[in-house]
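> Predicted model follows, preceded by the sequence.
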Amino acid sequence: MTLAILIVGALLLVVLGTVLVIGTAHRLDRLHIRTDAARAGLSAALGRRAAVARVSGLGVRTLADEAEHASTEGRADAEDRLTAALDELDPRGLPEEVAGELADAQIRVVFACRVYNDAVRDTRALRARLLVRVLHLAGTAPLPRYFVITEPAIDTPQARFDEAAAEFSPDRRTGRRRTDRGR
């Protein structure tokens, strides 16, 4: 009877271990798919911003072309240069429709970058686990890399409201308003 209990216990451990490994491998696969989808979304958002920047016609056409045609390694630097140039533009000098499209494209780039970097963070965290490394569950998939760019200065009514609200909201640590710090 004790031999039967040991055999059943060992089989239960094997089944539980197999379920754990299969579940982890499936989660890792889903995270890689999520990262690829987020990368496609980021690429689309960056491409849209480059297209809108080209339409604005304010001397950023060459920077937009460089950013759009840059290699994978140099894309972040090219996008940073484009962001800096777009931040220097005065949106009041643009037609209202183009200025709105540019602000929308900038916002979409920020969101897409955050979504992509969140997916990369989650994928890398799972790949760092001992079980994944020991059993080589990631296979030959390359380790995803973060896409770090300078976030553009976005001037929208909501951004101005958020900035004003942050200025007058109390600091969680001290309970004082942020404008009271110098007093």
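Noted; the coordinates are in hand.
> Please make it C-alpha for all contacts and neighbour counts, starting now.
Noted.
> thought Leu94 was touching Ala53?
No - the criterion here is Cα atoms under 8 Å, and Leu94 misses it with Ala53 at 11.0 Å.
> Which one of the two is surrounded by more residues?
A side-by-side neighbour count of Leu94 and Ala53, using other Cα atoms under 10 Å, places Ala53 first with 27 against 15.
> helices or strands up against the helix or strand hosting the more buried one?
Following DSSP states H and E, one finds Ala53 within helix 2-56. The elements that helix 2-56 packs onto, with contact taken as 3 or more Cα pairs under 8 Å, 6 or more residues apart in numbering; DSSP states H and E, are helix 61-69, helix 96-127, helix 130-134.
> Use this one as the comparison:
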Amino acid sequence: MDAADWLTAVVIVVAAAAVIWLAILAATRATRLNRLNIRVDLARASVFAALDRRAVVARAIAASTADPAVAAVLAGAADAAEHAQPADREAAENHLATVLAQTDPADRPAALTAELADAQARVSIARRFYNDSVRDARTLGSRRMVRILHLGGHATLPEFLEISERVAPD
């Protein structure tokens, strides 16, 4: 075997090692992206469960309110938020948060005030966890290798959820 044959063999081995390394890297990125998308889906379910719980608490507050006009507005906002289409969910939840902020905590039982505070805290935590998951998935999904090799398939990148955590009364 002469020098040219050795050089050819070395180039083939190096090229094969590079292809194997890129295949392993692509597989690990695809697996990571899949896990992140699963985490986003689970976090989305957690956010919607927390938002549904807040709507239930809002309906309980509406039922305990002496003013029928406030009760109707609050119950309507809770129903609208709970039954909103996914594209309209953020706006409906923000409206519910605004209506809840306009109610007077002194006009409701202390237990409902505590329940509302707990529900608001759970919404806040779930939303932050969801948005962190979305950020991680979008970061990995926007990498050059992931885009060029279509490691995420044809799925769109997840969107952030922008809902009001705490709204001050007007």
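Happy to help now that I have it. What you are looking at is a predicted structure, and each value in this text was computed from that prediction instead of being measured.
> circling back to that earlier point, which residues in the second structure does the helix holding Ala53 of the first structure match up with?
Counting by TM-score structural alignment, helix 2-56 of the first structure falls onto residues 7-61 of the second structure.
> Between the helices and strands packed on helix 2-56 of the first structure, which one is closest to His32 of the first structure.
His32 of the first structure lies closest, by Cα to Cα, to one member of those: helix 96-127, at 6.7 Å.
> counterpart of Pro157 of the second structure in the first structure?
One thing to correct before we go on: residue 157 of the second structure is Leu, not Pro. Under TM-score structural alignment, Leu157 of the second structure pairs with Leu143 in the first structure.
> ok, now how distant is that match from His32 of the first structure?
As judged by Cα to Cα, to the nearest Å, Leu143 of the first structure and His32 of the first structure stand 9 Å apart.
> the more surrounded of those two?
His32 (22 against 12).
> Test my guess that that one contacts Thr123.
Yes - counting by Cα under 8 Å, His32 of the first structure touches Thr123, with 6.7 Å between them.
> before we move on, the earlier item: out of the helices and strands packed on helix 2-56 of the first structure, which is closest to Leu12 of the first structure?
helix 130-134 (18.9 Å).
> what stretch of the second structure does the next helix or strand after that closest one fall on?
Proceeding N to C from helix 130-134 of the first structure, the next assigned helix or strand is helix 157-168, under DSSP H and E. Using TM-score structural alignment, none of the residues of the second structure align to helix 157-168 of the first structure.
> cool, stretch 80-90 of the first structure as well?
Under TM-score structural alignment, the counterpart of stretch 80-90 of the first structure in the second structure spans residues 94-104.
> Only the buried residues of the matching stretch, if you could.
By neighbour count on 16 or more other Cα atoms under 10 Å, the buried set for stretch 94-104 of the second structure is Asn94, His95, Leu96, Ala97, Thr98, Val99, Leu100, Thr103.
> again with stretch 23-37 of the second structure
For stretch 23-37 of the second structure, by 16+ other Cα under 10 Å, it's Ala26, Arg29, Ala30, Leu33, Leu36, Asn37.
> quick one: contacts of it?
Outside stretch 23-37 of the second structure, the residues that touch it by Cα atoms under 8 Å, 6 or more residues apart in numbering are Ser133, Asp136, Ala137, Leu140, Gly141, Met145, Val146, Leu151, Gly152.
> contacting residues for the residue nearest the centre of the second structure?
Here the mean C-alpha position of the second structure is nearest to the C-alpha of Tyr130 (Cα atoms, centre = their mean), at a distance of 3.2 Å. With contact set as Cα under 8 Å, 6+ apart, Tyr130 of the second structure has these partners: Val40, Ala43, Arg44, Val47, Phe160, Leu161.
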